[in-house]
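[1] The amino acid sequence is not available; the structure is as follows:
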């Protein structure tokens, strides 16, 4: 029978963990997990932790959700996997139909991949290939936002802009055009989110006007730049970018991998600007944290550009072995049914209001510059001198103090640098929200003591 110590010892002899300097685990203990139930994770010695980050933003309806478990068991008895080239199956078709129904109008085609980075790769390649197929091969470049993040594979990394992830691999990556982020943290004192986001659109428009003849697509994360420190902006920016993309003949790729499926207060963040992108990348919450799956939704116009006689070599020859996996598709279908049956979006608005109230005391903390929120995503930014926007040196890793304090008090928080954030499963209770907020405030107090 495994216990905490034996599992950790085995782990450190065999595993290489993601997004981790493994040497840290000489002094920072790993947390072994035996089981999960609802918002709780439990180790082998009975210690519990509220999963306040939804296990990297994927878990929507709690661990070991009975409805999703039942759907998965049922599908396992029917069909676990089959090649999707030349074959089809009910879960893949039904999920594609459902995604066409619930995504913004005009997105009529669904292409499956395995994860978020894979979806971005598909969208970037599909946009590039579209222009080639319609006789515009010169449109090869991409405009991205500063501080953006779209994944770790080479194409996804190239169209992102967080130096921590990208800089090392620069020589391997295609060159992109970078527009300044509409991140409202940078607004002037007294300036509204909308006014700042409008102002930040102007350099984006100039880049589009200057480079539209060679640009394939603009790619962005709607409303929240998650891995970039949960920086947020106003929906007007999406509206303005959509209008300019139409004007200049440029595709718009909306990376809703992290912000989709209810995170920002609507099912998809693009809804808040009432826009339809040319490509919408979906993953993470799509399967409520159960299985790897992603989808790229696109338009009939783009689909038609690839629809031709085989001899003309216009087909989109991109594939993953587990494309459209039946188990993952069935889980995703059940996830979308839960949204409908339980009126999740409306309930989330109540939880978001409670979250705002519970975390409000952080705004008065002498080392918090800003508490910001879009729906079920809230972030608080620790700074050495908030009035001057002077950050703590990144080498101090003060977020780790918040992380460790959380674990001591039954909460899993995983700050992004010095940004403490809350992105929980939607089954969290109001009292649990209050508990996490109290622990976060205590953790910030501890982390900012000189």
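    Alright, I've got the coordinates. Keep in mind the model is a prediction, meaning the values are calculated, not measured.
[2] CA atoms for contacts and neighbours, from now on please.
    Noted.
[3] so how far is the helix or strand harbouring residue 370 from its chain's centroid?
    According to DSSP states H and E, residue 370 maps onto strand 368-374. Remark: strand 368-374 is offset 18 Å from the chain centroid, using C-alpha atoms, centre = their mean, to the nearest Å.
[4] What of stretch 325-342?
    Using C-alpha atoms, centre = their mean, the offset of stretch 325-342 from its chain centre is 19 Å.
[5] Show me what counts as buried in it.
    For stretch 325-342, burial by neighbour count (16 or more other C-alpha atoms under 10 Å) applies to 325-336, 339.
[6] Also stretch 172-188?
    Within stretch 172-188, the residues that count as buried by 16+ other C-alpha under 10 Å are 176, 177, 178, 179, 181, 182, 183, 184, 185, 187.
[7] can you check stretch 144-153 too?
    144, 145, 146, 147, 148, 149, 150, 151, 152.
[8] Pull the residues that contact it.
    The contact list for stretch 144-153, computed with C-alpha atoms under 8 Å, 6 or more residues apart in numbering, reads 116-118, 120-121, 156-157, 159-162, 165, 176-181, 218-221, 225-228, 255.
[9] hold the first one in mind and look at this next one:
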């Protein structure tokens, strides 16, 4: 969630020109008609939300003509930047050729995209399309449960995820999500979802220090499997880097250890790469940073750079083959999505991936992410900066009121820092609506086309914002 600081609009001023009348009309319609996500609307009675009208590259322009550097890529998705006419052209051409047909049959863009994804992932397997990361994860959970039922005849149904992780907002995906504020008032949720401690070195739940620990954040998951009964656990789902929960980067040993645990107990390993996919962490896919191969991968956001809705659940071939049994009328995957794999979305995705490859954006993310991290190092001595974490073009700055005790900086001050940056023309994020009292991590995840000048602007405005709250 992005905190906003919106300038009040005086609706009582004389209406002098048609454009101003139109602006007032749109503002009124917004407040009267739209239910915006992740925000308390009471404030919109005083201050209507900003409206963005244009965008190009790393920048968006609001209805008053003010330009902002988008330091979070929309919702961490506009990997190739805004205003790519070649993406619009790809979608338009496909809409003219074949606007829609469900994948109970087939069409060329979906076929080509599925093949391309498997090529990039170096997978022998299958691709199932949906519209969002939430739906991709729902699909993975259903596949995992059915897979075990049809290979072992077992009641493996439990899904293990980590505290602070976000996996979506549909009821199953929200059940995997372990952020108390997002779950509040929607419980009870779907049974069978368990949560374990994250690999959070800055606030190690085991009281250890990296370098003198045994990676208990991983080994403790094996203890959970044993105590729950391995025969009941279907899958473990993790983001390579916990993103919305505060950019929590695991120790290098962590993901290989998870792979070993899953192999030892016959558990499927699902990587949620909704944020980390398509170059964000400095490789085409996040798991490639650690050289660990999952059984299933969920993809969204960067798959189209946010230009159209699309997501994918990719499985290894042995999982797909468990669904091949004509003697059992319930053995096929009984799950359909009206818009999943839409021709325009898949055609656009192919062009998006072409841009990512041609412009070497994963390499660019690694290079510029390292530059941005080095520049942010100048903030490490600031009294409010407790920890800076990064991987590629995904960076988190944890703010504290006291460096010794690691007491989190109060939410109003964190919000004021985000708002100051917005006033100064730089959009940054924070881990809002996660854990009570711990929404204190600033998030920077700009488009992968970021320049040094753009990075310098982010750092400069962030310094000003931090100093404004002392």
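    Structure received. Note that this is a predicted model, so its numbers are computed, not measured.
[10] Make TSV out of the buried residues of stretch 325-342 of the first structure and add distance to residue 213 of the first structure and secondary structure.
    Formatted as TSV, these follow (distance: C-alpha to C-alpha, whole Å; DSSP: H, G, I helix; E, B strand; the rest coil):
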residue	distance to residue 213 of the first structure	secondary structure
325	38	coil
326	41	helix
327	43	helix
328	40	helix
329	39	helix
330	42	helix
331	42	helix
332	39	helix
333	40	helix
334	43	helix
335	41	helix
336	40	helix
339	42	helix
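[11] sorry, back to before: mind listing which of the contacts of stretch 144-153 of the first structure are in strands?
    177, 178, 179, 218, 219, 220, 225, 255 (DSSP state E).
[12] per the alignment, the fifth one corresponds to what in the second structure?
    The reference is to residue 219 of the first structure. If you follow residue 219 of the first structure across to the second structure using TM-score structural alignment, you land on residue 237.
[13] and its match, what is it in contact with?
    159, 160, 161, 269, 270, 271, 272.
[14] mind listing the strands for the stretch 1-150 of the first structure?
    Ranges of strands in the stretch 1-150 of the first structure, per DSSP state E, counting those that start in this stretch, are 35-37, 40-42, 48-51, 107-113, 141-145.
[15] Can you add distance to residue 248 of the first structure and give those back as TSV?
    Listed next are the strands of the stretch 1-150 of the first structure as TSV, based on distance: least, C-alpha to C-alpha, whole Å:
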stretch	distance to residue 248 of the first structure
strand 35-37	49
strand 40-42	49
strand 48-51	44
strand 107-113	20
strand 141-145	13
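[16] closest one to residue 260 of the first structure among the ones you listed?
    Closest approach to residue 260 of the first structure among the strands of the stretch 1-150 of the first structure (C-alpha to C-alpha): strand 107-113, 14.9 Å.
[17] Need the three-state assignment for the spatially most central residue of the first structure.
    Nearest to the mean C-alpha position of the first structure, by C-alpha atoms, centre = their mean, lies residue 258 at 1.7 Å. Put simply, residue 258 of the first structure is coil when judged by DSSP: H, G, I helix; E, B strand; the rest coil.
[18] what residue of the second structure matches up with it?
    Under TM-score structural alignment, residue 258 of the first structure pairs with residue 275 in the second structure.
[19] surely its match meets residue 302?
    Yes. The criterion here is C-alpha atoms under 8 Å, and residue 275 of the second structure meets it with residue 302 at 7.2 Å.
[20] Need the overlap of contacts for those two.
    With C-alpha under 8 Å, 6+ apart, residue 275 of the second structure and residue 302 have common neighbours 76, 77.
[21] Please, where are all the helices along the stretch 51-200 of the second structure?
    Counting by DSSP state H, counting those that start in this stretch, the stretch 51-200 of the second structure has helices at residues 73-76, 85-97, 108-121, 133-151, 171-176, 180-183.
[22] Would you mark the buried spots in stretch 378-393 of the second structure?
    Across stretch 378-393 of the second structure, burial judged by 16+ other C-alpha under 10 Å covers 379, 384, 385, 386, 387, 388, 389, 390, 391, 392, 393.
[23] Looking at the first structure, name the residue matched to residue 295 of the second structure.
    Under the alignment by TM-score structural alignment, residue 295 of the second structure pairs with residue 278 in the first structure.
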